[in-house]
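> got a structure for you, letters missing:
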């Protein structure tokens, strides 16, 4: 059965894993034997399962599990190393502290290191506490993991910054959105502040602003940064030029926070060509240089008040300030989500692209935790009534929890499969983030559920009702719109969502002429 853990059918792999957990005692020896020698996909699953099974074992049976997982921390596959770290944290194995610290010091993959930090926080103990107290995070993901770990062992969380309402003078701001939604963000900024931004690159636009209150009315940005400056560099000048820009950035912080000065900063270096070793060296060089150039400020990676973000390329360096850290008030409703949920800012962009109908009745038959419907409810084109359904009970529970953050919102959720759930139509709009990727794990399941959706449009929708469907299944959705006589396709936009690039299909329901 252990051999089946690498099966390409992900739902089947989950099924096998559940069977192994139920037969934990009988399968344990086979898992331990294969943990270091099985194929890569199998090793990943084995490390994950050992963490789950280990919680059911007595100390005698648990000892070899911990020993194997400590060895797997050195596996050649980074995903297997990460799963081993998560498993050891779950088992709260204090004897593994030394192995986790050694693994963290040797780990070069940025997306593995946070799991090692979190595992140390889960384990606790004097050795973990001492190490975490001295640890200096090197990127945003590590900062977030370190804060959680310190909180777990009784450390101090970062203090929130004072809320920012004005920059004191007009500054150049860079706003980030999902790649593919730059035009929507530019339109929203133009309506709000009267100036149309320039598009800098995929997922980034720039505009000059002084007062920040208008930004909270724009729902399609994910974060904003103050631009300090960008300059050309070569191998000989990068240290000097970077330090000059960082000193300028901290001087700008002093101007913005003149009445309530900040003192703690952290350096965040980003760049595709920057290795883990190079990042560590640059942070050391620049933080030492800033001691003389900006003595009022302290480099405090774990408990900082302002982030100085450096974008480092081979021929250019740019420095930006991140001045907003407090919870974004735009999306306070989403207190619960589910795996693969769409980010609210992306959902707001999808809604803006959908041509909402004034006072329209809106349906989402794959609603998840309700994000698209909540964003539709807050669109400037008011909806009349909104309904969401999903086959997942946990998703509907999350959606109903989020709904309680509103008062008298005309929105209702019910559990049900797209092929059998009943809805009181007709609706003016159907907007949905359809299952794909890890949300389903099977192309064959998508074929059935997508066909069921289109078969039910005649029950649910008014003639000329608006359709907005988000999916990675580009070919299948294109074929459905092409082959069916009761739907029209107007256009397909692409948006970058966590590395995937699903299509946003916009059309309408009604007989083709």
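Cool, the structure landed. It should be emphasised that the depicted structure is a prediction, and the values quoted were computed from it without experimental measurement.
> For the rest of this, base every contact and every neighbour count on C-alpha atoms.
Fine.
> Name the residues that touch stretch 86-102?
For stretch 86-102, the surrounding residues in contact (CA atoms under 8 Å, 6 or more residues apart in numbering) are 47-48, 50-52, 54-55, 66, 69-70, 73, 85, 115-116, 118-125, 127-128, 131.
> go on, stretch 500-508?
350, 354, 464-474, 487-496.
> what helix or strand is residue 326 on?
Per DSSP states H and E: residue 326 is located in neither a helix nor a strand.
> Residue 27 now?
Secondary structure (DSSP H and E) places residue 27 in helix 24-34.
> thinking again about what came up before, among the contacts of stretch 500-508, which ones are in strands?
Secondary-structure check on these using DSSP state E: residues within strands are 464-471, 487-494.
> Report the buried members of those residues.
If you count burial by 16 or more other CA atoms under 10 Å, the buried members of those come out as 464-471, 487-489, 492, 494.
> from those, which single one is nearest residue 277?
residue 494 (35.7 Å; CA to CA).
> Nearest spatial neighbour of that closest one, chain-adjacent residues omitted?
Nearest residue to residue 494, sequence neighbours excluded (CA to CA, 6 or more residues apart in numbering): residue 503, at 4.6 Å.
> burial count for that neighbour?
Using other CA atoms under 10 Å, residue 503 has 21 neighbouring residues.
> Okay, one more to line up with it:
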């Protein structure tokens, strides 16, 4: 097959169709090597860069790139610079991404400056934008990126401690123990807790929130991607980043959109926003989907406009550094810490505690950080989770006994003061299967709980919990904390009589 395409190219027969077919064939490594062995110095392909048909030029450029033909770089750059057909220009850049372009870097920077200062006509915009995106990716790959060192703030700023649940009171209480000069202003926010402070490090050590974000205040609200990007840049985001970092060099960012949008529309919006932000900042902000230091999060509001936030990955966050291993069912450590904080009045010092569905150990670790226990046991039927839990506990400096076993087969020489767990969610299990699991959980737990012991568990099966409490009169519901009304999750504190 490769021979057929090679001969067709030599004879200039059906070039467009044969180049498309050849591109598909050389995806196979053996076919690729065979073709490389046939084309010698590559002159045949290089000549095709001058063909009249733009789609021929486009396909041959991509073939040269995908072959990683080092001798093609100069020809591809020359072809790119002379190309007049707009939809082809970005293809040369995509092809050059496979090659070393160090020698051409300054030429590409000059071209980028031209494009960023140019206002394209409506019919040109799509292709010019694509060229800018391809050129940006090429320069990002070639340029030596500078990591930025977070140095803190000279002046107070508004921060949002994102919780993701209704119990913002727990985080407010956690902030409340900090000195007044650190927590200058605090208030509940629809997404968590708003704090006005300059002491980021104090906030970074708190455990009951999920993420630390900085609101980006706009002069006017915007719904369109390009307008929104202009507003974000004009908000002073550049000065903000310079204030809290040692280096004043360009920053790499990614875009995250939280909105009820179809995937293709979300992707298109993100591309337009990122491209315009690069353009208006003269690439002081560089879009990077992999090696990024900041995230611009756009949360869509009810009126259709967006609330933008900035997340800094440059801020050292070590509060959950132990969490090296996770599984699909793992609870987020900030949620575990919040649940433990709610349950703290019921935690016994130097208790013997057990997590019957421990996963990677997060609930046990956070529980012991909040109130040290004497003996800690974690059980799970998933072996990989137990292995991960052992490593996580070691990294946290916690001594916990993890056992790969089914809780309902577990036996122990002494009784436990406390059971603390994140209950399994239904997933693919039927309602009757979950009902049976809760029945078994209540039955088994009364065998291993000491008189006066407590069960502390997080669940979204209120009906099943209340049913088992009715059927098992040896238990009493001490307290129920609603965590998420929308998702029906609550924290239950259940005591055993005795």
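Great, that's in hand. Just so you know, these numbers come straight off a predicted model, no measurement behind them.
> hang on, the earlier thing: which one of the ones in strands among the contacts of stretch 500-508 of structure 1 sits closest to residue 283 of structure 1?
Nearest to residue 283 of structure 1, judged by CA to CA, of those is residue 494 at 36.6 Å.
> just to revisit the earlier point, what residue in structure 2 is paired with the residue nearest to residue 494 of structure 1?
Under the alignment (TM-score structural alignment), residue 503 of structure 1 pairs with residue 490 in structure 2.
> and its match, helix, strand or coil?
strand (DSSP: H, G, I helix; E, B strand; the rest coil).
> same question, the one 4 residues further on
Remark: residue 494 of structure 2 carries the secondary structure label strand [criterion: three-state DSSP].
> So it versus residue 190 of structure 2, what's the distance?
Using CA to CA, to the nearest Å, residue 494 of structure 2 is found at 30 Å from residue 190 of structure 2.
> and if you look at residue 183 of structure 2?
The spacing between residue 183 of structure 2 and residue 190 of structure 2, counted by CA to CA, is 19 Å.
> about what we covered before: would you mind telling me which of residue 494 and residue 190 of structure 2 has the busier surroundings?
residue 494 (21 against 12).
> which stretches of the stretch 351-500 of structure 1 form strands?
Counting by DSSP state E, counting those that start in this stretch, the stretch 351-500 of structure 1 has strands at residues 360-364, 383-390, 411-415, 427-433, 461-471, 487-494.
> what angle do the last one and strand 503-509 make?
Here the directions of strand 487-494 of structure 1 and strand 503-509 differ by 160 degrees (axes from the mean of the first three to the mean of the last three CA atoms, to 10 degrees).
> Next: the fifth one.
Interaxial angle, strand 461-471 of structure 1 versus strand 503-509 (the same axes, to 10 degrees): 170 degrees.
> and strand 461-471 of structure 1, what other elements does it pack with?
strand 427-433, strand 503-509 (3 or more CA pairs under 8 Å, 6 or more residues apart in numbering; DSSP states H and E).
> Please identify the most buried of those strands.
When these are scored by mean count of other CA atoms under 10 Å, the highest mean neighbour count falls to strand 427-433 (a mean of 25).
> what does that strand correspond to over in structure 2?
Under TM-score structural alignment, the match for strand 427-433 of structure 1 is residues 416-422.
> could you check the distance from residue 283 of structure 2 over to residue 135 of structure 2?
11 Å.
> which of these two has more neighbours?
Between residue 283 of structure 2 and residue 135, counted using other CA under 10 Å, the more crowded position is residue 135 (24 against 19).
> If you count contacts, what does the helix or strand that one falls within end up packed against?
In this assignment (DSSP H and E), residue 135 of structure 2 forms part of helix 122-142. Contact partners of helix 122-142 of structure 2 among helices and strands, from 3+ CA pairs under 8 Å, 6+ apart: helix 86-96, helix 105-116, helix 263-280, strand 285-287.
> mind putting the ones you listed in TSV, distance to residue 416 of structure 2 and mean neighbour count included?
Listed next are those as TSV, based on distance: least, CA to CA, whole Å; neighbours: other CA atoms under 10 Å:
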stretch	distance to residue 416 of structure 2	mean neighbour count
helix 86-96	63	23
helix 105-116	67	15
helix 263-280	49	18
strand 285-287	53	24
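> Would you mind measuring from residue 114 of structure 1 to residue 161 of structure 1?
24 Å.
> neighbour count winner among these two?
Under the criterion of other CA under 10 Å, the comparison of residue 114 of structure 1 against residue 161 puts residue 114 first, with 25 against 14.
> Would you reformat the helices and strands packed on strand 461-471 of structure 1 as TSV and include distance to residue 364 of structure 1?
Below are those laid out as TSV (distance: least, CA to CA, whole Å):
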stretch	distance to residue 364 of structure 1
strand 427-433	5
strand 503-509	14
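> so which of those gets nearest residue 284 of structure 1?
With CA to CA, the closest approach to residue 284 of structure 1 among those belongs to strand 503-509: 43.1 Å.
> okay, the angle between that closest one and strand 427-433?
160 degrees.
> Compute the distance from the centre of strand 503-509 of structure 1 to the centre of its chain.
In terms of CA atoms, centre = their mean, to the nearest Å, the centre of strand 503-509 of structure 1 is found 25 Å from the chain centre.
> That one vs structure 2, average distance?
Once fitted to structure 2, strand 503-509 of structure 1 is off its aligned match by 1.8 Å on average (mean CA distance after the TM-score superposition for structure 1).
> Now which residue in structure 1 aligns to residue 376 of structure 2?
Using TM-score structural alignment, the partner of residue 376 of structure 2 in structure 1 is residue 386.
> on that earlier part again, TSV for the strands of the stretch 351-500 of structure 1, including distance to residue 239 of structure 1?
Formatted as TSV, those follow (distance: least, CA to CA, whole Å):
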stretch	distance to residue 239 of structure 1
strand 360-364	52
strand 383-390	53
strand 411-415	55
strand 427-433	46
strand 461-471	45
strand 487-494	39
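> Indicate which one of those strands is closest to residue 247 of structure 1.
Among the strands of the stretch 351-500 of structure 1, if distance is taken as CA to CA, the winner is strand 487-494, at 39.2 Å.
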